[in-house]
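>>> got a predicted structure plus its sequence, pasted below:
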Amino acid sequence: MLQAACLAVMLTSAPARADEVPPSADPLTLERVLVTTRLERVPAFDVPASVTTVDLGESGHNEVNLSDELGGVPGLLARDRQNYAQDTQISIRGAGARATFGVRGIRLYSDGIPATMPDGQGQLSHFNLLGGARVEVLRGPFSALYGNSAGGVIQLWSAAPTQDQELTVQSTYGRDDSWTAGARVRGSSGPAGYNVAVQRFMTDGYRDHSAADRNSANARFTFDLGNAGTLALVGNGFQSDAQDPLGLTWAQVQEDRTQATAQATEYNTRKSVQQNQLGALYTLAFGAHQKLHVSAWGGNRKVVQYLSIPIAAQGNPLQNGAVIDLDSDYGGADGRWSWDGELAGRPLEFTAGSNFERQRQHRTGHENFVGDVLGVRGRLRRNQRDTVENFDQYAQAYWQLVPRWSLLLGARHSQVRFDSHDLYIVGANPDDSGAREYSQTTPVAGLVFAAGDDLRLYLSAGRGFETPTFNEIGYRADGGAGLAFDLKPSVSRNYELGAKWRARSGAHAELALFQANTDDELAVARNVGGRSSYRNVGRARRQGVELAAGLPLAQDWSLEVAYTYLDAVFRDSFPICTGSGCTDPATLVAAGTRIPGTARNQLSATLGWRHGAWNARLEGAGVGDVTVNDQGSASSPGYFLANLEAGHRWDFPHGALTGFVRVDNLLDQEYIGSVIVNEGNGRYYEPGPGRGVMAGARWTWGGDGS
């Protein structure tokens, strides 16, 4: 009955994804899901988890915003803020939706190197899409095997080296005087391969006071060491200077959606980032059945951000200033051993490993004024050295019990320690030093039934946890001195029931029903003087349905569809502060209130056409309304956007030229592109741009296909 019901629903909605392939596919397809599942020989089609692979470089984007590439992933909401002083907003099944900056609740990786710090705070800014080949997205209970704050996993992987040297040069130009220029070279020399990509992006910005200048580079070198294994060396650098227009109130949106707030220009709000990172990944095979994977990495990230906190608010001796200066050194290592063989005559694969990461951050705060001059670095108001580290152990086993049934089991034990040493003890500002340690074991299990060669049914369950980040620990909810080390980690129980179908014609489909029940959910307690403090507010629940579909319609046509229904609510009532400057939590958030930043309905569809050297796509993307504060008293309206692009490829004896034109927001809709959850001044809204045209060209010389 379950098999028939799942199959009927999938065929009715025509779900599918292009990363799932017919049984006759080339075995190299397994490499596409190897890292996401940590399984050596089991493809994504046979695991009890939702896994999506997005190929990069196949659409007419400028390779700057990851949100452009992830629109068709079910369960994932990626929102471009039109504000390069803040990172792209990403949530998976409601996890991470409340993040006002950076990425929370989701683990991020680039070429196997974590882009999420040990406390769970991550950033996408240094992802170099021009050098990338694919993005893998893992959703559901098995995300917990990646540790703290793993409500989902997103991994970027660079393109593999070509046999012959290939040079690609790309440039785009679009609205708001936005342009990119980049180049990628890849190839092989004997046992060594390389992929080096550099890119620059500049824009005047859609809104006033939103100009940005970003530079990124990524290099990946691979070495085949013969019997000694394989080695990959990865290095990347990122530098950005961006103005911050801040959010708008609803009245300001109606007045002029392109404006910046008066405070943004008055205090010249802006952010500068510089990051450099190196990593190594080593693999050694022991015979035909064992492998050792070892990786190590280290880097430095510097951030300077100018906020718009008023001078009067900084009169409080406990206030930490309005210029944030962060200098972070981080690093880590991960090692795992895998074995595949048989148990009771049936295939078995086992993996066990350990992980250690550490971040040391020097954080200072300064006033954002000197005398009557605003928007400049003033007196020191904060000086502390913070350390956060984790030490984890994990294991998983995949066993095909009988020909049609298989089992995937796993567990991870995590220890996360925070340590803060206060160096600014002046007058009424006391010593805020302190330490706190969290630990949690997160077991997961999944069962798969092969109903046929083209259909899999599965059930999975597991536990996850999310510690507060250093930013959330930074301020106590009672307004007192010291850090909020009384915060507890959120612990969730996750369940997923799913089905996957594929046909030799290329049509394929996925359906997933999911639920995550959380205890000690973290939410904003109050906003005072431009600072947010947090508290545990009890239980929450996120549940819903994901459908995905890919269908070849005719010889030159294809259709991809993805739909998500998400019901994310607080299950307990709790008091909060409302209004700027509130210090007494007196407003009650009722049980059943929707978690802010989440959309109940999300739909995307892409109609593609390809004939000879020509190609075109018509995209549609719809997002339901989104509440913007805990009490649900304000919301951002839903919207539906249409985009159109077309391209042509000209082949020459030694290379090819590809030109493309793209029209975003074809119908010129007015919409809110992203929201700032619980913004203390009611400036929740970041408007999206109207109709815009972008044109680009890509020249490629050499390579395996020349």
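The structure has been received and is ready for your questions.
>>> when you work out contacts or count neighbours from here on, use the C-alpha atoms and nothing else.
Will do.
>>> need the nearest residue in space to residue 343, chain neighbours excluded.
Among residues not flanking residue 343 along the chain, residue 399 sits closest, at 7.7 Å (CA to CA, 6 or more residues apart in numbering).
>>> tell me who's in contact with that neighbour.
343, 346-349, 406-408 (CA atoms under 8 Å, 6 or more residues apart in numbering).
>>> mind listing what's buried along the helix or strand it falls within?
If you go by DSSP states H and E, residue 399 is part of strand 380-402. Going by neighbour count (16 or more other CA atoms under 10 Å), the buried part of strand 380-402 is 381-401.
>>> next one: stretch 270-289
Of the residues in stretch 270-289, 270-285 count as buried by neighbour count, 16+ other CA under 10 Å.
>>> and stretch 551-562, how far from the chain's centre?
27 Å (CA atoms, centre = their mean, to the nearest Å).
>>> hang on, residue 71 in a strand?
No. Assessed with DSSP: H, G, I helix; E, B strand; the rest coil, residue 71 is coil; it does not lie in a strand.
>>> how long is stretch 128-143 end to end?
24 Å (CA to CA, to the nearest Å).
>>> ignore the last one, stretch 569-581
26 Å.
>>> how about the strands of the stretch 301-450 of the chain, start to end?
Secondary structure of the stretch 301-450 of the chain, counting by DSSP state E, counting those that start in this stretch: strands at 323-343, 346-366, 369-370, 373-374, 380-402, 405-422, 434-452.
>>> in CSV: the ones you listed, plus distance to residue 671.
Output for those, formatted as CSV (distance: least, CA to CA, whole Å):
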stretch, distance to residue 671
strand 323-343, 31
strand 346-366, 35
strand 369-370, 35
strand 373-374, 32
strand 380-402, 39
strand 405-422, 40
strand 434-452, 40
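>>> alright, now check it against this:
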Amino acid sequence: MRRPLLMRPRRHLPGLVLLSALAAPAWAVDAADVLQPIEVHSTRSDDGVSFDTPASLSVIDLQDDIARNPANLAEAFAGVPGLLARDRQNAAQDTQLSIRGFGARATFGVRGLRLYVDGVPATMPDGQGQISHFPLFGGERIEVLRGPFSALYGNSSGGVVQFFSADADTPLQARAQASTGSHASRFAAAGLRGSGKRLSYSIAASLADSAGYRAHSEALRRSFNLKLGLRVGEEGRLSLTANRYDAPDAQDPLGLSRAEALADPRQATVAATQYDTRKSALQNQLGLVYAQPLGGGHSLLAMAYAGRREIGQFLAVPVSAQASPLSAGGVVDLGGNYGGGDLRWSWQGELAARPFEISAGFAADRQHQRRRGYENFVGDSLGLRGRLRRDERNEARNDDEYLQAWWQFAPRWSLLAGLRHSRVRFVSDDDYVTAANPDDSGKVNYSRTTPVAGLLFAPDAHWRFYASAGRGFETPTFNELSYRADGGAGLALDLKPARSDSRELGAKWQSATGASLEAALFRADTEDELAVARNAGGRSSFRNAGRSRREGLEIAAHLPLSAGWQLDLAYTRLRAEFRDGFLLCSGAGCTTPGSRVNPGTRIPGIPRDQLAARLHWRGTAWAAAAQVLALGPVTVNDLGSAAAPGHALLNLEASRDWRFGGQRLHGFARIGNVFDRRHIGSVIVNEGNGRYYEPGPDRTWLLGLRWDWNG
């Protein structure tokens, strides 16, 4: 099941809220305040309602007038509790993304989370995903699901992030935007959308160019997104989505040591310029979604997609490290096709004279890739493609069946439960075999059943209390299977999937005036946690590290203060630690683990405290806002022997509207890091050379104009 069910509440009398009221007696209500009736929707519903879901689900509105940089995904995610998005100031690597600590170990791309664009997966069957092709300019909203119900999405679902393109509500709408800012950054985009009796369309294209905050970090990114909607018959609907992302030769400045970051945070590592480290990415994708009511409460939904992604990356692997006959070289050449589908049946009716909905379906995804590795030198010249050192064909596939039901078994009570069975298969065929480099072909199968259930109590129109629990799992990705921890040839076929038991208690409140408050206590206990075993010669190998725990508190509040003023708050307290001790390699060339990680050591890459606060004022034509983003210290390796300090940043923004009939010109300005604080913007967890730190930018500025026209 792609998303848990949602219910749309009716609005009643306004209410007041205090944090202490979370513990107020829920039974002290009058029967007249009970929500009757409750209308049930799939979470694919366009309104994005989350109030009646027994889960933590946040919605990011991309149609607002926040003065954000559409090329910076981390800015869009600011303010979501439990979610950590860190801009690396390095377009050669994806935005770092983790939810409640899941995904924090990823040094590139996104792992441990499920990603979707207009219902089409952006996470491959092996669990590796990317958000670089999320077209923010043409977007309507992003939904972020946290907690046990993420398990309904299958493998590597420690959390779920879904992007939705904007739909037209008039016959013709046009939009164009241009901005410029610090470090020679430029952004230009245009979009067109409209709707008729049977056909709707939305087209958006953008270009982002920047010299980069740090040396050797220039980047150019181009994206295109198309969404078509066609009414079929009286009630059927067919949606087509197509997108393209192209980022040629984005420079990679690599991480810095602590001493380097303190001396000059804008510098690039010497090896970055020596080897001209860079990455090119090209992705094309097409998806179809067809929804058809069948009558009698029955409906079908079918989804199919296909795409191709090509990666070329020059790494800073030392020439000496490539002398080993088992080395894969220092240039990655990766290309492959992927695709899949999902077929779901749903029925809405009654069970024991109470509202009931059930869904069942099947999903299958395939990933075929050709991975080649080359030396990153020719003779004495570095940063060039040299001899072939790796050539293999990889396939990952999953086949999942799922069942989900929602039942409002009493006027104030409802139950949401689901079950998913997943089978994941990895196959690798090695075409690079020599006398000193044996055949590394292999295969491994994983399977797991992941149940989840949530109970919700609605004492009146304004309050919801819920409890949920679920079981999830995360297989190693192809990158984590590629190298054995002992340095030998072949795949790490002994790796087990990590298994997590997750629980959550939460409360939600909302008023008729638009104020809202949410709070959640959560805990996830993991068995066979995947952790780095050794980093050597440009290769990372992994092992199962035993038990771990992630637990904490999330609070989110949206508070209208007076006419034109509002305050948004999001706070996360997260304690993430290894519960079992284990050994790992920490020295150069190490093959026998000898460094001990003690029980209770913090899982790296995860801050204990995270706060986002935004005070916003809106007048007739002018608007202004102040935003504070604060982050606690973050350990950077499994040993917990090094850490990045915490920081707090202030951002200011202002905007003005000019209206001319059906047209609007929106001008905006933003100053980031107003007090010019030096800080570490992101970390590279377990970086083998001790270059863990990626400095964040100093004081920055952004100026832009957006033109909107309604026909």
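Perfect, I can see it now. Because the structure is a prediction, the values reported are computed rather than measured.
>>> whichever of the contacts of residue 399 of the first structure end up buried, select them in PyMOL.
The PyMOL selection below is limited to those of these classed as buried (16+ other CA under 10 Å):
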select buried, resi 347+348+349+406+407+408
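>>> which part of the second structure lines up with the strand holding residue 399 of the first structure?
Alignment note (TM-score structural alignment): strand 380-402 of the first structure is matched to residues 388-410 of the second structure.
>>> distance from the matching stretch to the first structure after superposition?
Comparison of stretch 388-410 of the second structure with the first structure after fitting gives an average deviation of 0.4 Å (mean CA distance after the TM-score superposition for the first structure).
>>> show me the contacts for the corresponding residue of the second structure for residue 311 of the first structure.
Superposed on the second structure with TM-score structural alignment, residue 311 of the first structure falls opposite residue 319. Residues in contact with residue 319 of the second structure (CA under 8 Å, 6+ apart) are 376-377.
>>> how close does residue 319 of the second structure get to residue 482 of the second structure?
From residue 319 of the second structure to residue 482 of the second structure the distance is 20 Å (CA to CA).
>>> among the strands of the stretch 301-450 of the first structure, which is nearest residue 252 of the first structure?
strand 373-374 (23.2 Å; CA to CA).
>>> show me where the first structure has helices.
2-13, 34-37, 250-255, 262-266, 470-473 (DSSP state H).
>>> output those as a markdown table; include the columns distance to residue 28 of the first structure and mean neighbour count.
Shown next, in a markdown table, are those (distance: least, CA to CA, whole Å; neighbours: other CA atoms under 10 Å):
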| stretch | distance to residue 28 of the first structure | mean neighbour count |
| --- | --- | --- |
| helix 2-13 | 27 | 14 |
| helix 34-37 | 10 | 18 |
| helix 250-255 | 50 | 14 |
| helix 262-266 | 51 | 16 |
| helix 470-473 | 41 | 20 |
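>>> can I get those helices in CSV including distance to residue 662 of the first structure?
CSV is the format used below for the helices of the first structure (distance: least, CA to CA, whole Å):
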stretch, distance to residue 662 of the first structure
helix 2-13, 28
helix 34-37, 32
helix 250-255, 26
helix 262-266, 31
helix 470-473, 39
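>>> how about residue 136 of the first structure, what's its match in the second structure?
So residue 136 of the first structure corresponds to residue 143, using TM-score structural alignment.
>>> contacting residues for the closest residue to that match other than its chain neighbours?
The spatial neighbour of residue 143 of the second structure that comes closest, neighbours along the chain excluded (CA to CA, 6+ apart), is residue 59 at 4.5 Å. For residue 59 of the second structure, the contact set (CA under 8 Å, 6+ apart) comprises 48, 141-144.
>>> and residue 586 of the second structure, by the same measure?
534-535, 593-595.
>>> present those as a markdown table; the columns should include distance to residue 241 of the second structure and neighbour count.
Shown next, in a markdown table, are those (distance: CA to CA, whole Å; neighbours: other CA atoms under 10 Å):
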| residue | distance to residue 241 of the second structure | neighbour count |
| --- | --- | --- |
| 534 | 41 | 29 |
| 535 | 40 | 23 |
| 593 | 48 | 16 |
| 594 | 51 | 13 |
| 595 | 50 | 13 |
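>>> who's in contact with the residue lying farthest from the centre of the second structure?
Centroid-distance maximum for the second structure: residue 435 at 42.7 Å, with CA atoms, centre = their mean. Listed by CA under 8 Å, 6+ apart, residue 435 of the second structure has no contact partners.
>>> quick one: what's aligned to it in the first structure?
For residue 435 of the second structure, the aligned residue in the first structure is residue 427 (criterion: TM-score structural alignment).
>>> how about residue 477 of the second structure?
By TM-score structural alignment, residue 477 of the second structure lines up with residue 469.
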